[in-house]
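[1] what shape does this take:
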Amino acid sequence: MSSMMPHVSRSVSFPALSRDVADALASGGAVVALESTILAHGLPAPQNRDAADELEEEVRAHGAVPATVAVLDGVPRVGLNAAELDRVCGGDLDKLSVRDLGVAVGLGRDGATTVAATAALAAAAGVPLFATGGLGGVHRGARDTWDVSADLAALARTGVLVVCSGVKSILDVAATLEVLETESVPVLGYGTDAFPGFYRRDSGHAVPWRVDSPAEAAAVWRAHRDLSPGVGAVLAQPVPVDDELDAALHDRLLTEGLALLAERGITGKDVTPALLEHFHAGSDGASLRTNLALVRANAGLAARVAVALAGG
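    Down below sits the predicted model:
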């Protein structure tokens, strides 16, 4: 008798859509994809489960259908029910970028999707945009480590508009913007001439283009989609003024966080969760409130842009 494992054939729909999402797409309605990594790895329990409901409600409040994205039981899903959101927020999910999707599906695993993986699954489902907190980018010291987020390459080949609050200050912002330019991914500032720095409204770098309404953002996306099919775009909105993290506190936590990463040898996909935890602990929860505020604002903006797209 052969000792080889038998071949297992998996038959799944790529991706599986919730009824609400499928109905909205079929009727030409507005849909906003939401990433699940922020719930599974970016926010602590139980705030993450509350945030899942708040983000979906923010999308609905502005006339669009929310579609949280994850892989559960080896099935890529665009749109989750309450029980599935419970699983995402309950812990023990793998962190999945694009390279990990096939592995998770083939092995029947549960995983939360990053910006790159969410973009890929949203595009496959026909959802034109999604909201998140911060975009991944070029890490400091990348000349030596080659540590560059897969988000950037994914946007270069995935036709989705990403609504975010720029990138976290741990990153090399200038290099990140340079890579986006090289990959022909347009970066739009929403109501700002400055590229946001996640916890801070201004990263110290300018945005190439500015839009001031959902209608303008939708018009730019339509034109970009027609002229550069299959290439994504970034719509960067600063954190609300009242929710911006104090500058002195931010700078202290950043300095400490970078030292902590170096001391513990933390690299790659473990950097962001470690940094977020340090900011949360060191700010007595202030960074968490900022994080939630900016993600909520981005979900609302994405919904308004989605409605403008559907109406056009």
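
[2] drop to CA atoms for contacts and neighbour counts, all remaining ones
    Noted.

[3] buried ones in the lengthiest helix in the chain?
    Secondary structure of the chain per DSSP state H: the longest helix is helix 286-311. Residues of helix 286-311 classed as buried by neighbour count (16 or more other C-alpha atoms under 10 Å): 286-288, 290-310.

[4] helices and strands around it, which ones?
    strand 31-34, helix 47-61, strand 129-131, strand 161-164, helix 214-227, helix 271-282 (3 or more C-alpha pairs under 8 Å, 6 or more residues apart in numbering; DSSP states H and E).

[5] just to check, Thr158 is in contact with Ala119?
    Yes: contact criterion C-alpha atoms under 8 Å: Thr158 and Ala119 qualify, at 6.7 Å.

[6] I have a second one here; can you model it like the first so I can compare?
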Amino acid sequence: MIDIHYSPEVADARAEGRPLVALESTIITHGMPFPQNVETARRVEAEIRDHGAVPATIAILDGRLHVGLTEDQLDRLGQAKDVAKLSRADFAACLARGGNGATTVAATMIAARLAGIEVFATGGIGGVHRGAEESFDISADLHELSKTAVTVVAAGAKAILDLPKTFEVLETLGVPVIAYGQDMLPAFWSATSDMPAPLRMDSAAEIASAMRMRAAMGLDGGQLVANPIPAEAEIPADELRPVIEQALAEAETQGIAAKSVTPFLLGRIFELTGGRSLESNIALVLNNARLGAAIAVELGKRRG
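    Presented below is the predicted three-dimensional model:
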């Protein structure tokens, strides 16, 4: 069995049976510069604590899987260079080689399952990239959602993706996609899209009950909770569309591919929106942390 290193806070929560919420680490290493990355990570962790749960930020440091980071470890990760961006394919290799790695959605789900954590709050999931019919560029996040029993709270899929194809794949894989409090799916920086939600739930209690029912039925995989960005922080889809198209065109011209695509696009959209996209990103992650904590609390009430 893999050796997991729990932070003192997470170890205490496990011993006491308190609700836990997993957090990814690529937002720290690949999402924004130091010290803003660490400051944001601490804000997200604080939001989870304020809503009754315990945060567990996940990363690999020196070949060890850490579930929960101390203040010093968070600072170290925030300033580290050449940290691997890990998904299902390279997670084990990083551990075996003694490397440093930040976890994507898929890798965080795997680590959360190993640690017995049922809820994971993030920004947006990966999915089907534009032009995937030629590149076959589809995130491992989608298949992970069909395999690993973790409820993932996100503001939908990242808006730079082919959203209709992304949600079509999730439907094919049998992943429940639940819009929180509305009938339309959110589109990351935008609270709504033109895509109707397959499922709608209006409370953390409903979401927790659905997860417990899936377990009782022996169904594999998790749930995706699509939580709309707060209205005051959103960037309307009509405003974002030409910005995204420009960033995509630049990526194609420059030959940006594979794991480099998403960081490039997010960086260009940040520049083209004058920083608004990052402000919105932070707001939606905090919003997802609040809902993730509420779901974890409700799951704790239904532990049988």
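
[7] give me whichever of the helices and strands packed on helix 286-311 of structure 1 is most buried.
    strand 31-34 (a mean of 32; mean count of other C-alpha atoms under 10 Å).

[8] average gap between that strand and structure 2?
    Taking mean C-alpha distance after the TM-score superposition for structure 1, the mean distance separating strand 31-34 of structure 1 from the aligned residues in structure 2 is 0.2 Å.

[9] burial count for the aligned residue in structure 2 for Val187 of structure 1?
    Superposed on structure 2 with TM-score structural alignment, Val187 of structure 1 falls opposite Val177. Residues lying near Val177 of structure 2 (other C-alpha atoms under 10 Å) number 21.

[10] does Ala132 of structure 2 touch Ser139 like I think?
    No: judged on C-alpha under 8 Å, Ala132 of structure 2 makes no contact with Ser139 at a distance of 10.4 Å.

[11] neighbour count: these two, which is higher?
    Legend: neighbour count by other C-alpha under 10 Å for Ala132 of structure 2 and Ser139, higher for Ser139 (19 against 14).

[12] now the more buried one. Nearest residue, chain neighbours left out?
    Gly127 (4.8 Å; C-alpha to C-alpha, 6 or more residues apart in numbering).

[13] can you tell me what the one you found aligns to in structure 1?
    By TM-score structural alignment, Gly127 of structure 2 lines up with Gly137.

[14] so how far is Thr176 of structure 1 from its match?
    5 Å (C-alpha to C-alpha, to the nearest Å).

[15] who's more crowded, the two?
    Legend: neighbour count by other C-alpha under 10 Å for Gly137 of structure 1 and Thr176, higher for Gly137 (26 against 20).

[16] distance check, that one against Ala70 of structure 1.
    Gly137 of structure 1 sits 21 Å away from Ala70 of structure 1, going by C-alpha to C-alpha.

[17] same question for Leu129 of structure 1.
    16 Å.

[18] ok, now Pro186 of structure 1?
    When Pro186 of structure 1 is compared with Ala70 of structure 1 (using C-alpha to C-alpha), they lie 26 Å apart.

[19] now the helices for structure 1?
    So, for structure 1 - with DSSP H - the helices run 19-26, 37, 47-61, 82-89, 98-107, 115-125, 142-145, 150-157, 173-182, 214-227, 247-264, 271-282, 286-311.

[20] in structure 2, what residues pair with the fifth one?
    On the basis of TM-score structural alignment, helix 98-107 of structure 1 is assigned to residues 88-97 in structure 2.

[21] and Ile269 of structure 2? What does it align with in structure 1?
    Using TM-score structural alignment, Ile269 of structure 2 pairs with Phe279 in structure 1.
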